[in-house]
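A.B. asks: Next comes the sequence, and after it the predicted model I'd like to discuss.
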Amino acid sequence: MPWTDDYIGLPFLADGRSRAGLDCWGLVRLVYFDRLGIDLPSKAGIYRDGSRDTLREIAAAMEAEAAKWRQVDDPRDCDVILMRSGPLHCHVGLWVGRNAMLHIMAGIDSTVEPIASLRRRNTVVGYFRHD
């Protein structure tokens, strides 16, 4: 059984931080704590809705968090994939191998999706490993 099976089908919830509901950062936090024993900052209170103002706040929070991460060219399991929505870097997923990622977003429960899918194509900013 792949490790991702424990995380498939979790429901999306804006600002969610538990298995009852998660946003993309909440999913990253859950996996990092469960699998790696790393307690990432909550960032709760940022994701209110999908508005441009909220996405700008999320992008600013991601940029502030970036100092704790190292960009890599050779992603491995659980490395964070930073993606953009338009010009804003405001979505994250987790590398799971085979050019696929585990992620969650409004309207999509947590799933494994090819990085080259139509929805994700050309949105990847980079791959990041926690130091």
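C.D. replies: All right, it came through fine.

A.B. asks: CA only for contacts and neighbour counts going forward, please
C.D. replies: Fine.

A.B. asks: Quick check: next helix or strand after the strand ranked longest in the chain?
C.D. replies: The longest strand of the chain (DSSP state E) is strand 88-97. The helix or strand immediately downstream of strand 88-97 is strand 100-105, counting by DSSP states H and E.

A.B. asks: Would you mind listing the buried residues in the longest strand of the chain?
C.D. replies: When burial is assessed from 16 or more other C-alpha atoms under 10 Å, strand 88-97 yields the following buried residues: H89, C90, H91, V92, G93, L94, W95, V96.

A.B. asks: next up, a second structure to put side by side with the first:
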Amino acid sequence: MRVLAILIFVTLLSACSSAPSQSLSAGKKNVSSNASETKNQLIQMHREWKGVPYRLGGMSKKGIDCSGFVVQTYQSRFGVQLPRTTAQQKDIGKSVNKSQLRAGDLVFFKTGWSTRHVGIYLGDSQFLHASTSQGVMISSLNNSYWKQKYWLSRRP
């Protein structure tokens, strides 16, 4: 029983979320086609959610995790349904080189042995995310912590 509990705990950590996945919507918009409008929508989302605490598996303003925040942002701002977990989100869209990032691209980080983190790129090396320590916030890819943890980027 104890081994099963540990396996479940590790699985939850590695996905940054425990909720079931959702599929991409059929009528998906190209979020990054207008970088200025995309960035404006993301900044507005930050204003509305700034400081909302991190909660593993959370999907509301009472608490939200990183992949849940990505799902909420894409759904409410762009009408796009994304998968629920970081493990699923890392496989959508196309790979983007860090030097080619545009507003709306997803940025992924390896924050531990099996833990992953995701945020949404804003531009100027800034990204929006649900931080475990400070809740929903904007951080810099140039921050020493995030710079060493950066893993990959995707354009949904």
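C.D. replies: Good, I have the coordinates. Since the structure is predicted, the reported quantities are computational estimates derived from the model, not experimental observations.

A.B. asks: Tell me roughly how far the longest strand of the first structure lies from the second structure on average.
C.D. replies: Strand 88-97 of the first structure differs from its equivalent in the second structure by a mean of 1.5 Å after superposition (mean C-alpha distance after the TM-score superposition for the first structure).

A.B. asks: For that strand, give me every contacting residue.
C.D. replies: Residues from elsewhere that reach strand 88-97 of the first structure (C-alpha atoms under 8 Å, 6 or more residues apart in numbering): 4, 24-25, 28, 55-56, 58-59, 62, 75-85, 101-104, 125.

A.B. asks: the inter-axis angle of that strand versus strand 100-105?
C.D. replies: Between the axis of strand 88-97 of the first structure and that of strand 100-105 there is an angle of 140 degrees, by axes from the mean of the first three to the mean of the last three C-alpha atoms, to 10 degrees.

A.B. asks: if we can go back for a sec, pull out the buried residues from the contacts of strand 88-97 of the first structure.
C.D. replies: With neighbours counted using 16+ other C-alpha under 10 Å, the contacts of strand 88-97 of the first structure contain these buried positions: 4, 24-25, 28, 55-56, 58-59, 62, 75-76, 78-84, 101-104.

A.B. asks: Just the ones in strands from these, please.
C.D. replies: Assignment to strands by DSSP E places the following of these there: V80, I81, L82, M83, R84, M101, L102, H103, I104.

A.B. asks: Which two among those are spaced furthest apart?
C.D. replies: Every pair in these was compared (C-alpha to C-alpha); the two farthest apart turn out to be R84 and L102, at 15.9 Å.

A.B. asks: Distance to Q71 of the first structure added to the ones in strands among the buried ones among the contacts of strand 88-97 of the first structure, as CSV?
C.D. replies: As requested, these are exported to CSV (distance: C-alpha to C-alpha, whole Å):
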residue, distance to Q71 of the first structure
V80, 9
I81, 10
L82, 10
M83, 13
R84, 16
M101, 17
L102, 18
H103, 19
I104, 22
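
A.B. asks: What is the nearest of these to L10 of the first structure?
C.D. replies: Among those, and counting by C-alpha to C-alpha, the member closest to L10 of the first structure is I104, at 8.2 Å.

A.B. asks: what residue of the second structure matches up with that closest one?
C.D. replies: With TM-score structural alignment as the matching criterion, the partner of I104 of the first structure in the second structure is A130.

A.B. asks: Also P11 of the first structure?
C.D. replies: For P11 of the first structure, the aligned residue in the second structure is P53 (criterion: TM-score structural alignment).

A.B. asks: so what's its match up against?
C.D. replies: K61, K62, G63, I64, A130, S131, T132, Q134, G135, V136.

A.B. asks: which of the residues you listed has the most neighbours?
C.D. replies: For the contacts of P53 of the second structure, the largest neighbour count, defined by other C-alpha atoms under 10 Å, is 31 neighbours, found at A130.

A.B. asks: quick one: that one from L101 of the second structure, how far?
C.D. replies: Going from A130 of the second structure to L101 of the second structure by C-alpha to C-alpha, to the nearest Å gives 19 Å.
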